[in-house]
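[1] How does the following fold in three dimensions:
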Amino acid sequence: MTAAVTLNSLAPELVGRRVSVQVPATSANLGPGFDTLGLALALYDELVVEVLPAPGVDIHVEGVGAGEVPTDESHLVVRSIAHVLAHYGYALPGLRLEARNSIPHGRGLGSSGAAIVSGVMAAKGILEGVVEISDNDALALATELEGHPDNVAPALFGGLTIAWTTPEGPQHKKLMVHRGVSPVVFVPEHVMSTALARSLQPESVPHEDAVFNVSRSALLVAALIQSPELLLAATEDKLHQNYRAAAMPETNALIVALRAAGYPAVVSGAGPSILVLASDPGQRLGAADLVASVSETPWQALHLAVDFKGSVNASA
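    This next block holds a predicted model:
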């Protein structure tokens, strides 16, 4: 039986500390790069956290999730802060959270990863001067909560990230994206459960499909950083999107139509949103026109830049 661990209270001088955090949306997988590739997008959740003298949490949410997400200690940001503090031996103090959310929930744009990273970065700010949390530490702590690093890595560091795991923990490499790459995300009104999407994956895939995806993943990195004209071929996938298609028929139909017209369209994360990695701003306008003309239900087109900063942390 594991002995209970006694956590220390924060030093009195940390009471009243305020930290602001800004975290970008992310799109993982990018077609063939399942659980490996992620891209940060210029759509942000913002958070201000204040350490209170008395226990308890006071949570205010504006924008996405207002009136829907929990406003007690089960809130994902609070759980993330508590996880980081406990890792360094500290109990959760009283907290006031002011969240302004723009990232859609349950649409494949990394909302849970953004909440986790928000909590990790808030805890880092709270502990500044007491505990120094490195980039590798932040990635490891966020991955422990998220389960895989493909969303939290770009949320933390920005740009295009390649993430992998080792016995020493998750690792990442950040790459700068070619300036011609012009993402557009099509967001439907309906949601998709990440757990359901993952449950549709087979435990094994044919050897030729694995080889196919290895080649396309390598090509995709080259296309994103150097040769955007190769994006249509580079975003082909045989590992996950076909298996999930039946659960997202509208998403699948639009991706088929977009790709048939020459647009590099993929499922964003676990879906149901669609990411088009256009090679120039004009191409993404064409993709938006096509979606508007063929879709039977509303899809919001988000014309987003690639975010190169990642999460930003400052004293509030």
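
[2] can we go C-alpha only for contacts and neighbour counts from here?
    Will do.

[3] Quick one: the strands in the stretch 201-316 of the chain, in order.
    265-267, 274-278, 299-303, 312-315 (DSSP state E, counting those that start in this stretch).

[4] excluding its backbone neighbours, what's nearest A138?
    The shortest distance from A138 to any residue other than its chain neighbours is 6.5 Å, reached at V120 (CA to CA, 6 or more residues apart in numbering).

[5] Likewise for R96?
    Nearest residue to R96, sequence neighbours excluded (CA to CA, 6+ apart): D58, at 4.6 Å.

[6] Enumerate every residue touching the one you found.
    D58 makes contact with T71, D72, L95, R96, L97, according to CA atoms under 8 Å, 6 or more residues apart in numbering.

[7] want to put them side by side, so please do this one too:
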Amino acid sequence: MISLDKKIIIRVPATSTGLGTGVDSIGIAFGLYYTVIVEEEMQHWQVNHALGKDIPHNEDNLIVRTILQIDSSIKPHQLTVMSDVPIGKGLGASTTAVAAGIKIANALGDLNMSLDDQIKAGSKMEGHADGIASALLGDITVSYFDGDMATTVKAPTPEAINALIYINKQEPDLNHNVYKQNISSNQAIMASSATNVLVAALMSNEWTKATEMMEKETFYVDNINEKVPELSIIKKHAHELGIYGTYVSKTGQAIITFGTTSELNQLRDVLSTADINGNLRLIKIDHDGATVRGE
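    Modelled structure (predicted):
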């Protein structure tokens, strides 16, 4: 165990998962951040935050539960949390807490966990690797997780590319999520083909082809445009401006469109007068992932 003679500051980016047909395998990190300051040792865990009354301030907090799952011998500390990642809006708020907990456990426990070990631990907690991999590594990540082994490759995004994120003010009319629970073999082949081309395009820096593949809707429920009507509205206006690369998050709460700052500002201006009930935010892509520093 290390002695805490100075504060440790953990910063974790927001994430979005399921780019196109990359269900539970492709994620991306955004420049909205969840920051945790690890302060003095305490008799009991104390998590200071202003994130809402439903989020615990004690050992029941997800950060602390993650820390103790990694190393149950770590002594209680005071943690202070600040976040501009919206909760329950499909941008990985819970994933940021898990990633922060892993980073804190690694530091306080002097565990020397590799990034692969951290991704594996987070994947086991979340049940899939896409969100935690992007939170820890940044950029777009492509991951495989079978319940035990996690393997991830980081794909760079062009520096000029940003994201326009639409956050729905209301809960979409979805029983579970935007994806079908069962698909035919032909649909599976189409989805696999689209995902293969998407990953190949990302790795070869063919961004235009990648964004076209992100818009393939093979896995979406058949009535996706009824469930999330803003998706078709945003895509329509984006296409009129020559912008491709719009997809809806797994929960249906967020719709993301990729483009340059100039393109996305044009789209935001158009959408500001469209019939959609939500907030629009122009956000940078995070290229670095979770960071740890002392103060």
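
[8] picking that back up, hmm, the residue nearest to A138 of the first structure is touching A82, no?
    No: at 9.0 Å, V120 of the first structure and A82 do not qualify as touching, with contact defined as CA atoms under 8 Å.

[9] Tell me which of these two has more neighbours.
    For V120 of the first structure versus A82, the count of surrounding residues by other CA atoms under 10 Å is larger for V120: 29 against 19.

[10] which residue lines up with the more buried one in the second structure?
    Mapped onto the second structure by TM-score structural alignment, V120 of the first structure lines up with I102.

[11] by contact count, what packs against the stretch of helix or strand its match belongs to?
    When secondary structure is defined by DSSP states H and E, I102 of the second structure falls within helix 93-108. Of the remaining helices and strands, those touching helix 93-108 of the second structure by 3 or more CA pairs under 8 Å, 6 or more residues apart in numbering; DSSP states H and E are strand 8-17, strand 26-41, helix 62-70, helix 115-126, helix 130-137.

[12] Do I have it right that F308 of the first structure meets L156?
    No: under the criterion of CA under 8 Å, F308 of the first structure lies out of contact with L156, with a separation of 10.2 Å.

[13] These two: who's more crowded?
    L156 (28 against 21).

[14] That one matches what in the second structure?
    Structural correspondence for L156 of the first structure with respect to the second structure (TM-score structural alignment): L136.

[15] That match contacts G101, correct?
    No: counting by CA under 8 Å, L136 of the second structure does not reach G101; the two are 11.5 Å apart.

[16] Which residues outside stretch 246-261 of the first structure are in contact with it?
    The contact list for stretch 246-261 of the first structure (CA under 8 Å, 6+ apart) reads 197, 232, 245, 264-267, 271-274, 287, 290-291, 294-295.

[17] at 7 Å what do you get?
    By CA atoms under 7 Å, 6 or more residues apart in numbering, the list of residues contacting stretch 246-261 of the first structure from outside reads A245, A265, V266, P272, I274, A287.

[18] how about the strands of the stretch 201-316 of the first structure, which one is nearest I103 of the first structure?
    With CA to CA, the closest approach to I103 of the first structure among those belongs to strand 299-303: 11.0 Å.

[19] Report all helices and strands that the closest one contacts.
    Counting contacts by 3 or more CA pairs under 7 Å, 6 or more residues apart in numbering; DSSP states H and E, the secondary-structure elements packed against strand 299-303 of the first structure are strand 182-188.

[20] right, and the helix or strand after the strand it packs on?
    Elements were assigned by DSSP H and E; along the chain past strand 182-188 of the first structure, the next helix or strand is helix 194-199.

[21] What is that following helix packed up against?
    Looks like helix 194-199 of the first structure contacts no helix or strand (3+ CA pairs under 7 Å, 6+ apart).

[22] list the buried ones in that helix?
    By neighbour count, with 16 or more other CA atoms under 10 Å as the criterion, the buried positions of helix 194-199 of the first structure are A197.

[23] if we can go back for a sec, looks like the match of V120 of the first structure contacts T66 (just checking).
    Yes: with contacts counted by CA atoms under 7 Å, I102 of the second structure reaches T66, the gap being 6.4 Å.

[24] before we move on, back to that, name the member of the contacts of D58 of the first structure with the most neighbours.
    Of the contacts of D58 of the first structure, L95 is surrounded by the most neighbours, 23 neighbours in total, counting by other CA under 10 Å.

[25] Give the equivalent position in the second structure for that one.
    Taking TM-score structural alignment, L95 of the first structure has H77 as its aligned residue in the second structure.

[26] Give me the distance between its match and S143 of the second structure.
    Remark: distance between H77 of the second structure and S143 of the second structure (CA to CA, to the nearest Å) = 33 Å.

[27] now A97 of the second structure
    Here the distance between A97 of the second structure and S143 of the second structure works out to 20 Å (CA to CA).

[28] and if you look at K180 of the second structure?
    Taking CA to CA as the criterion, K180 of the second structure is separated from S143 of the second structure by 21 Å.

[29] Between the two, tell me which one has more neighbours.
    When K180 of the second structure and S143 are compared for neighbours, S143 comes out ahead with 24 against 13, by other CA under 10 Å.

[30] Which parts of the longest helix along the second structure count as buried, going by neighbours?
    In terms of residue count, the longest helix belonging to the second structure (DSSP state H) is helix 185-203. By neighbour count, and taking 16+ other CA under 10 Å as the criterion, the buried residues in helix 185-203 of the second structure are M190, A191, A194, T195, V197, L198, V199, A201, L202, M203.

[31] counting contacts, what elements does it pack onto?
    Of the remaining helices and strands, those touching helix 185-203 of the second structure by 3+ CA pairs under 7 Å, 6+ apart are helix 207-214.

[32] For the helix it packs on, list every residue counted as buried.
    Of the residues in helix 207-214 of the second structure, those with enough neighbours to count as buried (16+ other CA under 10 Å) are W207, K209, A210, T211, E212, M213, M214.

[33] how far apart are that helix and its match in the first structure?
    On superposition with the first structure, the mean distance recorded for helix 207-214 of the second structure (mean CA distance after the TM-score superposition for the first structure) is 2.6 Å.

[34] between that helix and helix 185-203, how big is the angle?
    With axes from the mean of the first three to the mean of the last three CA atoms, to 10 degrees defining the directions, helix 207-214 of the second structure sits at 160 degrees from helix 185-203.

[35] From the chain's centroid, how far away is helix 207-214 of the second structure?
    The gap between the average C-alpha position of helix 207-214 of the second structure and the chain average comes to 19 Å, counting by CA atoms, centre = their mean, to the nearest Å.

[36] Who are the contact partners of the nearest residue to I140 of the second structure once chain neighbours are set aside?
    Taking CA to CA, 6+ apart as the measure, I140 of the second structure lies nearest to I28, with 4.2 Å between them; neighbours along the chain are not counted. Listed by CA under 7 Å, 6+ apart, the contact partners of I28 of the second structure are T15, S16, T17, S134, G138, D139, I140, T141.
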